[in-house]
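**Student:** Pasting the sequence and the predicted coordinates here, then a few questions.
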Amino acid sequence: MNKLYKARTVILIPHYNNLKGLEKSIESVNHSQAIDILIIDDGSTSSQVPDLLKLQKISTKNSKIILFLSKKNEGISSALNRGLDIILELNQYEFIARLDCGDTCVVNRFFLQEKYFDKNDTTMLVGSWAKWIDQASNNEVFKFKPAVDHKKIMKMMSVRCNFIHPTVMFRTSVVKELGKYPDQYTDAEDYAYFFNISKNYKTANIPKYLTNVDYNIEGISVKNRKSQNRSKIKVINAYGKKDIYQLYGFLYNFLLLVAPAKLVFLLKKKVFS
């Protein structure tokens, strides 16, 4: 691929059979400067395959859509890593941001994250606080305020991921140095990736709600909850420091693994409201 674009940031969005959510996410991207959106369609059925011209039409004036269509469905880790391969091949972006289909951004999200990197040149990964919005009612379900500074993030990473995947932006240089998302932690590839980045570089979260996460009871993260928690325990064992936080993390995620889904949801609403 040639260097055709001038944006500093590319937003990586994996897509599978969720055109409505994809369009909603693209419409929310509002940036004062040029910004590119790379969509990796992971083998959607024929009726759900994105149309580049339609997506470009609904995007804001500073957004440019890049669409890659996979022939078969291989899962989110594969889609994300294919996206990273394309980004490295283009070889022009400073930053990679993440967004998932159905999630939306506040107007100045990407400006604030680029600005943060410009002021903190040793920080390699920056996320933010997030709110979960019910897809059906459009009401807030719960919200999460992860640790802001790197030291606290590192302590809590052995308990749970302190980065909400669709809120993050990281430097492209990280991918060149550490590689892509690991594929051995099913449904928790982001946790492992961000844990590894945090162990090697300075990280942060902006203390603002910059992303609204789509909460869907039929969504992948809800359906694959048990598989995800098993993988989280493996991540904590592989990357965590042998201390009280790791022990707490093992216990916390084991309880999430065995607890009924409805109980976990009610506890999240109570704790993160």
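**Tutor:** Received the coordinates, thanks. Residues are numbered from 1 along each chain as shown.

**Student:** Please make it C-alpha for all contacts and neighbour counts, starting now.
**Tutor:** OK.

**Student:** ok, so what distance separates D187 from K151?
**Tutor:** Distance, D187 to K151, by Cα to Cα, to the nearest Å: 26 Å.

**Student:** Comparing the two, which shows the higher neighbour count?
**Tutor:** More crowded of D187 and K151, by other Cα atoms under 10 Å: D187, with 22 against 13.

**Student:** for that one, what are its contacts?
**Tutor:** 221, 224, 227-228, 231 (Cα atoms under 8 Å, 6 or more residues apart in numbering).

**Student:** and the comparison structure, right after this:
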Amino acid sequence: MKSNDPGDPVRLSVVMPVFNAAQYLPAALDSVLNQDFSDFEFLVHDDGSQDDSWAILTDYAGRDPRMRISQGLNQGLPRTLNQMINLARGELIARFDADDLCLPTRFEKQISRFDCNSDLVVLGGAAQIVDAAGRPITVKSLPLSHLEIDGLNLRGKTSFQHPSVMMRRDAVLAVGGYHPDFHGAEDHDLWLRMAEIGQLENLPDVLIKYRIHAGSISSTKRDLQRQLCLCACEAAWQRRGISDGRFEYQEWRMGDDAQSQLSFNINYAWQAWSHGYRGSWRHYALKALRQAPLSKAAWNVLLAGALRRPRIERPHD
């Protein structure tokens, strides 16, 4: 383990905000601290948690000198991230969330790619999607090239798993960091601005396990996120002189209405089945049937999964 003096430069700064994440925090911390690449500092900010998150952080920080922990009142994700990036000493910034898991070779693979391309400013990768209990649902592959990624971003579509991203710190600062006015779509806005000064890429490799939670989001909040994403796209269209921009945003989080919850449960069942995760397929197919016993779509996913075997294709591990 390398000890980082607060004044010494490091290659990589890992930034992870925490808010009421005690249930998942130890596993997330372990997945970062046990990376194959070890020359990093680990900045963790507790953003006003009311659970045991701070006690867990102080325990870990006492055992690993790479950790730099802080706490304060909840000020929103964009401001917290900007604060952490300003304090970071690394040439590269790795984003991570307190309820997800890093695979052991994540940092090593991303740094190797940055070493090969001096124009690269943002690099993400594929993610295995798991639920709150850790059940695998699917593997989310994303476009690899700058043109594909930026093209999707300009249409309001997802091109990165935010917690998988590594960025050049000087590039993030050059574009002004995360904009608090876009809270809820701050990452999408940042990718659009970063694409205007450098290249964006994804690795085909699975870099993280990304956790989705059963809790739903209100229709009002979903509408606000959609509107903020549109505003970010419109700002980019204006900066780039695009007069015929198309907005093709897709909902990616479960809503609070019954139909949204049913649709997501059926989709999770299909995704799990197609990737060979039979335990997860069964869980979500039965959950959909309990919610809507007369749903033809719910019966279809249950019967198809029972009678057919999927052709499984997965990205690199």
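**Tutor:** Looks like it came in fine. Fair warning: this is a prediction, and the values are worked out from it, not measured in the lab.

**Student:** Tell me where the stretch 101-250 of structure 2 has strands.
**Tutor:** Ranges of strands within the stretch 101-250 of structure 2 are 101-102, 120-130, 136-140, 166-168, 199-211, based on DSSP state E, counting those that start in this stretch.

**Student:** Take these and lay them out in TSV including distance to F19 of structure 2 and mean neighbour count.
**Tutor:** Putting the strands of the stretch 101-250 of structure 2 into TSV (distance: least, Cα to Cα, whole Å; neighbours: other Cα atoms under 10 Å) gives the following:
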stretch	distance to F19 of structure 2	mean neighbour count
strand 101-102	16	26
strand 120-130	20	24
strand 136-140	24	23
strand 166-168	21	24
strand 199-211	15	23
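
**Student:** Tell me which of these approaches T80 of structure 2 most closely.
**Tutor:** strand 166-168 (16.5 Å; Cα to Cα).

**Student:** for that closest one, packing partners?
**Tutor:** In terms of contact count using 3 or more Cα pairs under 8 Å, 6 or more residues apart in numbering; DSSP states H and E, strand 166-168 of structure 2 is assigned the packing partners strand 90-95, strand 120-130.

**Student:** residues of the first one that come out buried?
**Tutor:** Looking back up the chat, that one is strand 90-95 of structure 2. Within strand 90-95 of structure 2, the residues scored as buried using 16 or more other Cα atoms under 10 Å are 90, 92-95.

**Student:** cool, stretch 244-260 of structure 2 as well?
**Tutor:** 247, 249, 253-255, 260.

**Student:** Could you find the closest non-adjacent residue to the equivalent of S25 of structure 1 over in structure 2?
**Tutor:** In structure 2, the residue matched to S25 of structure 1 (TM-score structural alignment) is A28. For A28 of structure 2, ignoring the flanking residues on the chain, the nearest one in space by Cα to Cα, 6 or more residues apart in numbering is L101 at 5.2 Å.

**Student:** That neighbour contacts P163, doesn't it?
**Tutor:** No: taking contacts as Cα atoms under 8 Å, L101 of structure 2 lies outside contact range of P163: 9.4 Å.

**Student:** Identify the contacts common to these two.
**Tutor:** Contact criterion Cα under 8 Å, 6+ apart; residues shared by L101 of structure 2 and P163: 208, 210.

**Student:** returning to what we had before: identify the residues contacting the residue nearest to A28 of structure 2.
**Tutor:** Applying Cα under 8 Å, 6+ apart, the residues near L101 of structure 2 are 27-28, 31-32, 208-210.

**Student:** Brilliant, that's me finished.
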